[in-house]
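In: okay, sequence plus prediction incoming.
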Amino acid sequence: MSILSRNDICWCGSGKKYKKCHMEQDIFISNIEQKVGYKIPRDIMKTEEQIDGIRKSCKLTHEILDMVGERIKVGVTTNEINTWVHEYTVEHNAYPAPLGYGGFPKSVCTSINDVICHGIPDDTVLKDGDIVNVDVTCILDGYYGDANRMFIMGEASKEAIDLVRVSKECLDLGIQQVKPYNTLGDIGNAIQQHAESLGYSVVYDYGGHGVGLEFHEEPFVPHIGKKGEGTILLPNMTFTIEPMINIGSPEADVLEDDWTAVTIDGSLSSQWEHTIRVTETGYEILT
C-alpha cells in the first residue's frame, strides 16, 4: 500500500477520503507492527461491497444446510446428500465449491463417526447411532460461503451426543473471542482450554481459513493456541472457525483417496463451522 495523504481516496475501495475511512486504523496497525516486528497485510480486509457478496453466499450455504437437516435420516446414503446439495446449489444460480477443487470428486463433504473431515460421498448408508458432518461451501456471484453442521442419526450413544455438544460449545467459545485487535491465538486458546478441560483433544493438522474471494485464503486459523499470539484480527476480515474435536488422539491419518482424514485411533470426531466477519466492535456470523 502506497503512502496516502489525509484527503486521498482510501485504499480499501470505499470511495471515501482516507481520513474518514482507514487512516485511524492504519495508524493503530502501524504501531502494532512496530511492536510485533512484522507487516500486517491490509488486503485481508474486505470492502463493504465484497462483504455484501460474501454475506449473500453465506446465506445460501445456511439455507442448504437447513435443507439437509430437514431430509437427512437413517437409511439415507451420503451420495443422496451430495445430490441434494448439488441440485439445490445449482437451482439457486450458484456452484458447489468442493466439486473439482484439487480433484475432489463431489459437491459436499460428508464425514461420519471417526472421519475428521473431507469425507467423500458414496453409497454408504447412514445407520442408527451415526454422527455425520455435512460441510457445504457455495460460490455465488464469485463469492464463497463456508459452513458445516453435525447431525445425529437416531439413538446415538451418550459418548457421541456429548462429543457433538462439546464441539459446538468449542465453536461458540472461539467465536466469542472475535473482535478487533484480539488474535487468532485468543480463538485457539478458548477452544483448546474448553475441549481439553473436558477430556477431549483438538485436531491440529487442520484448521479454519480466510474465505470469501477464494475457497481458502490467508490466514490459517488454528484451533489451539496461546492468548495474544498469532495474527491480529482487524475489521472486515472474513474467515472460518471450524474446530475438530476428538474423543481420543488428536492425530489424523489420510486414507488412500488422498482426501478422507480419519482419527488415528478410530475414535469419534465432531466438527462445527461458521464463516465469521470481524466487525468494528466484535463479530458477525455470516453463515
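Out: Ah, there it is.

In: please count neighbours and contacts with C-alpha atoms only from this point.
Out: Noted.

In: and the helices in the chain, which stretches?
Out: Using DSSP state H, the helices assigned to the chain run over residues 23-36, 48-71, 78-91, 158-175, 184-197.

In: among those helices, which is the most enclosed?
Out: Stretch with highest mean neighbour count among the helices of the chain: helix 184-197 (a mean of 22; mean count of other Cα atoms under 10 Å).

In: quick one, that one and helix 158-175 angle?
Out: Using axes from the mean of the first three to the mean of the last three Cα atoms, to 10 degrees, the direction of helix 184-197 lies 160 degrees away from that of helix 158-175.

In: put this beside the first:
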Amino acid sequence: MIHVKSPEQIELMRESALIVSKTLGMLAKEVKPGVTTIQLDKLAEQFIRDHGAKPGFLGLYDCPSTLLTSINMAVVHGLPTDEPLKEGDIVSIDCGALMNGFYGDHAYTFEIGEIAPETKKLLEVTKESLYIGIKEFKAGNRVGDVGHAIQQYCEKHGYGVVRELVGHGVGEKMHEDPEMPNYGKRGRGKKFIEGMVVAIEPMINMGTQRIKQLKDGWTIVTADGKPSAHFEHDVALVDGKPELLSTFAYIYEALGIESNEEDEFRKKALVL
C-alpha cells in the first residue's frame, strides 16, 4: 500500500532528509585516510541527536550502528569497524534519521584521497544514473520507467546493476511501498501518484551484478571482489514532477565542489 503524503507532511519529511544531508556534509570533512568508520559512526550519532533527531538505522531490524559504511567491494549494509580507511579506498556512507515522525534516508560514496581512474568513472556514472532515474519519477510514469532508465545507462557503460537490493518508499516507516528496483521495463509496475515520496538509490558494480552476504549477517559485497558505488536521494512527487528533499550540497560545500546537478529538481534555490 502506497502512503501518499500531504504537502505539510512533505515539508516535515524535507526537514528529516536535510538532517541526513547535513550529517553527510559534516562527515565529508572527516572522511580521510587513517580514520575508522567507527569514529565516523560516533560523530554521526552525536550530530543527529544534537540536531533534535534520532538515528534512523540504529536498532532498526537490530542494526547496531547509526551509519552503514560499505568500503570498496562492499555494496551496502557494511557495519562500521576499527579498520582505518586507506588512500585509494571508496566508502559508501548510508545514513538515516527520524524526525517529526518521518524518516530521511540518504547515501553518498566518498573518495579517500586519490582513487583509480576506473573507480572514479564508476562513481561518476552511478551518480549520473541517480539523476537519470529521478527524471522518470513523474506523473503518469511507473516504477519500471525509473528502473529501466538507470539500468540502460549503467549497462551501457559495462557495469553490473544489482537486482536483489532496491530503493523504496519512505515516510513514517523507513521502508514503504513501492519497491524501486534499479532495473526494469518501461510501463511496468505501480503508477506514480501525487504526494508519493521514494528513496531512489542505484547500487552499481564495476563487474558482475552478482552479490553475496558476509558472515556478519549485514555486509553485502560483489561476488567478484570489484568495487561498487551507491548514491541515494529522497524524492517527492509534487505538481507531477520530482522534487528533491535531500541534497548533496552540504557535501559539495565541504569538499569545495561546484555543481548544478540538483537545480532542475528544486522549485527554489537551496539556502545552506
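Out: Yep, it's here. These numbers were taken from a predicted model, which means no experiment stands behind them.

In: got a TM-score for the pair?
Out: The TM-score (TM-score structural alignment, normalised by the length of structure 2) is 0.89; 246 aligned residues with a Cα RMSD of 0.9 Å.

In: can you list the helices of structure 1 in a markdown table and add distance to Val134 of structure 1?
Out: As requested, the helices of structure 1 are exported to a markdown table (distance: least, Cα to Cα, whole Å):
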| stretch | distance to Val134 of structure 1 |
| --- | --- |
| helix 23-36 | 38 |
| helix 48-71 | 8 |
| helix 78-91 | 8 |
| helix 158-175 | 13 |
| helix 184-197 | 21 |
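
In: and these: which comes nearest Lys127 of structure 1?
Out: Among the helices of structure 1, helix 78-91 comes nearest to Lys127 of structure 1, with 11.2 Å by Cα to Cα.

In: what's the closest one aligned against in structure 2?
Out: Mapped onto structure 2 using TM-score structural alignment, helix 78-91 of structure 1 spans residues 37-50.

In: mean shift of that stretch relative to structure 1?
Out: By mean Cα distance after the TM-score superposition for structure 1, the fitted stretch 37-50 of structure 2 averages 0.5 Å away from its aligned residues in structure 1.

In: ok, residues contacting stretch 54-65 of structure 2?
Out: For stretch 54-65 of structure 2, contacts defined as Cα atoms under 8 Å, 6 or more residues apart in numbering pick out 41, 45, 48-49, 66-67, 79-80, 95-99, 103-105, 174.

In: ok, the most centrally placed residue in structure 1 to Ser267 of structure 1 distance?
Out: Centroid-nearest residue in structure 1, with Cα atoms, centre = their mean: Thr240, separated by 2.7 Å. Distance from Thr240 of structure 1 to Ser267 of structure 1, counting by Cα to Cα, to the nearest Å: 25 Å.

In: wait, what's in contact with the equivalent of Leu171 of structure 1 over in structure 2?
Out: Here Leu171 of structure 1 is matched to Leu130 in structure 2, going by TM-score structural alignment. Neighbouring residues of Leu130 of structure 2 by Cα under 8 Å, 6+ apart: 150, 200-202, 231-233.

In: again with Lys185 of structure 2
Out: Each residue near Lys185 of structure 2 by Cα under 8 Å, 6+ apart is listed here: 144-145, 147-148.

In: one more: Ile93 of structure 2?
Out: By Cα under 8 Å, 6+ apart, the neighbours of Ile93 of structure 2 are 24, 67-70, 107-110.

In: how many residues are close by the residue mapped onto Tyr143 of structure 1 from structure 2?
Out: Aligned counterpart of Tyr143 of structure 1 in structure 2: Phe102 (TM-score structural alignment). Neighbourhood size, Phe102 of structure 2 [other Cα atoms under 10 Å]: 21.
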